[in-house]
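Novice: Sequence and predicted structure, then a few things I'm wondering about:
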Amino acid sequence: MRNSIEIAQYIKKIRERKGLSAVELANRVGVTKGTISRYESGTRKIPMDDIPKFASVLDISPVDILIESRDEPVEINSTKYPYYPIGISAGLPLCIDSIDENNVEYISIPDNLMGKWAGRKDIFMMRINGDSMNRIMPHDSLIAVRPVPLSNLRDGDIVVYSDGGDYAVKRFYRREDKVIFRPDSSDLSFTDYVTSADNIDLRIHGKVVLYIAELD
């Protein structure tokens, strides 16, 4: 059975895992934030009569709080990233009004999935919609995008770009005064999107550095 400090630390761990602040937990249990802080710091014991309240709020069993299980899941570190809930076209460029802070949400991704990109503050997440990149990334893949200056892009890099209000994800190529966005698809009906390097409406939003796909 856990001691009083271990009980408090377990409740804190579950609170944080569920994305609850100390204030939110206090309000739901019916105590003050200061009381929660004293519980979690170990300066005050949680009354046994209150354990069922914490269990109910955290959607766990009182037994889970009181008794350590050998089957408790291993803690997995995750990071929250800005997520734009807009399907970026992997087909013909798709007209979208804007991609800005008004659209942003946040999504938590396990660090072991993000690999060397885990925790990066300059990464944002999107989804692709369509099959023009399906040799690499299937439809509905979650993509991690990192802003990169145009001068740092290399031929063949996968980028998210827009031309006016038209957004898409394609491979990037530069040919003198032309910029070419090329599909990488098993469907040969998809063709290049070509524009001038001087196009003032052209914007490269970033390079795709990683994708996460659910396989059938």
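Specialist: Looks like it arrived, so ask away. As the structure is a computational prediction, the values presented were derived from the model and not from experiment.

Novice: rest of the way, CA atoms for contacts and neighbours
Specialist: OK.

Novice: Could you tell me how far Arg135 is located from Ser189?
Specialist: Between Arg135 and Ser189 the computed distance is 14 Å (CA to CA, to the nearest Å).

Novice: now the strands for this structure?
Specialist: Assigned by DSSP state E, the strands in the chain fall at 78-89, 94-95, 105-110, 124-129, 142-146, 158-163, 166-175, 178-182, 193-196, 202-212.

Novice: Give me the contact list for the fourth one.
Specialist: Right, the one you point to is strand 124-129. Identification of contacts with strand 124-129 by CA atoms under 8 Å, 6 or more residues apart in numbering yields 81-91, 107, 139-146, 169.

Novice: try this one side by side with the last:
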Amino acid sequence: MQNFIGNNIHALRVNKGLSQTEFAKITGVSQSAISAWERGESTPHAQHVQALIEAIPELVPDDIMSEELGYAKKILLHPNTRKEDVIDVPLFGSIAAGEPLEMLTTDEQYPLPVSIHQKHPHAFFLKVEGESMNRTLPNESYALIDPTLKEIHEGKVYAVSVDNSAATIKRIHVRNDGITLMPDSFDPTFEPSIFSNSDKTGHTLKIIGQAVWYTVPYGRSI
């Protein structure tokens, strides 16, 4: 049997620009449950469908539970109701816009406009935590990182791992004897981190990739 309920749920979630975690909060279940629905491994109970209808007033039960009248087919038949085509890309975890922190891995995904994905097909999202880059990347925004863009260019923003574990995201200033990780914040108390080629402390830096785009999750106030 075709997974039309899962297809309807996936079409609805992506069209609303929601991650699986955000969608899970609406329905009162876990992110793994949403993933299972979309893969056709299980189906939502009536109370979960009702929670969706209450959260998204234009929905009716058939949008989720019907194959012929479902949301997936509605989007195909009425393309004007569809947002820009999107594709789910990995959300690998959190990265610090502040003091470096250990990157937290997840199995989450988040929708990205296809037009952006075509330019950066290997890119992934990292959740920004902290205020040291809030002129460019708001706290709790999702920064899109392209791991193929590791060559350093003056003034660009990069995700960087420190000592192969902790990670941060900063604007890079290139110096003759090294690089400086520059904050870009409305808070003047954040200070740059200087890494010299002659540094004897043994700290190592590795470029994870360049930040090329960002988005603010659905429902977050700015």
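Specialist: Great, that's in hand. What you see is a predicted model, and the numbers here were worked out from it, not measured in a lab.

Novice: Got a quick ChimeraX command for the buried subset of the contacts of strand 124-129 of the first structure?
Specialist: Remark: buried members of the contacts of strand 124-129 of the first structure, expressed as a ChimeraX selection using 16 or more other CA atoms under 10 Å:
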select :81,82,83,84,86,87,88,89,90,91,139,140,141,142,143,144,145,146,169
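
Novice: In CSV, list the strands of the first structure along with distance to Arg38 of the first structure.
Specialist: Shown next, in CSV, are the strands of the first structure (distance: least, CA to CA, whole Å):
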stretch, distance to Arg38 of the first structure
strand 78-89, 27
strand 94-95, 53
strand 105-110, 29
strand 124-129, 37
strand 142-146, 40
strand 158-163, 48
strand 166-175, 50
strand 178-182, 58
strand 193-196, 61
strand 202-212, 41
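
Novice: Looking at those, spot the one closest to Val57 of the first structure.
Specialist: Taking CA to CA, strand 105-110 is the member of the strands of the first structure nearest to Val57 of the first structure, at 21.8 Å.

Novice: What helices and strands are in contact with that closest one?
Specialist: strand 78-89 (3 or more CA pairs under 8 Å, 6 or more residues apart in numbering; DSSP states H and E).

Novice: Report the distance from the strand it packs on to the chain centre.
Specialist: 5 Å (CA atoms, centre = their mean, to the nearest Å).

Novice: got it, and stretch 190-198 of the first structure?
Specialist: 30 Å.

Novice: Same check on stretch 76-84 of the second structure?
Specialist: So, by CA atoms, centre = their mean, the centroid of stretch 76-84 of the second structure is 23 Å from its chain's centroid.

Novice: Please identify the buried residues of that stretch?
Specialist: Buried residues in stretch 76-84 of the second structure (16+ other CA under 10 Å): Arg82.

Novice: Do me a favour and get the end-to-end distance for it?
Specialist: 13 Å.
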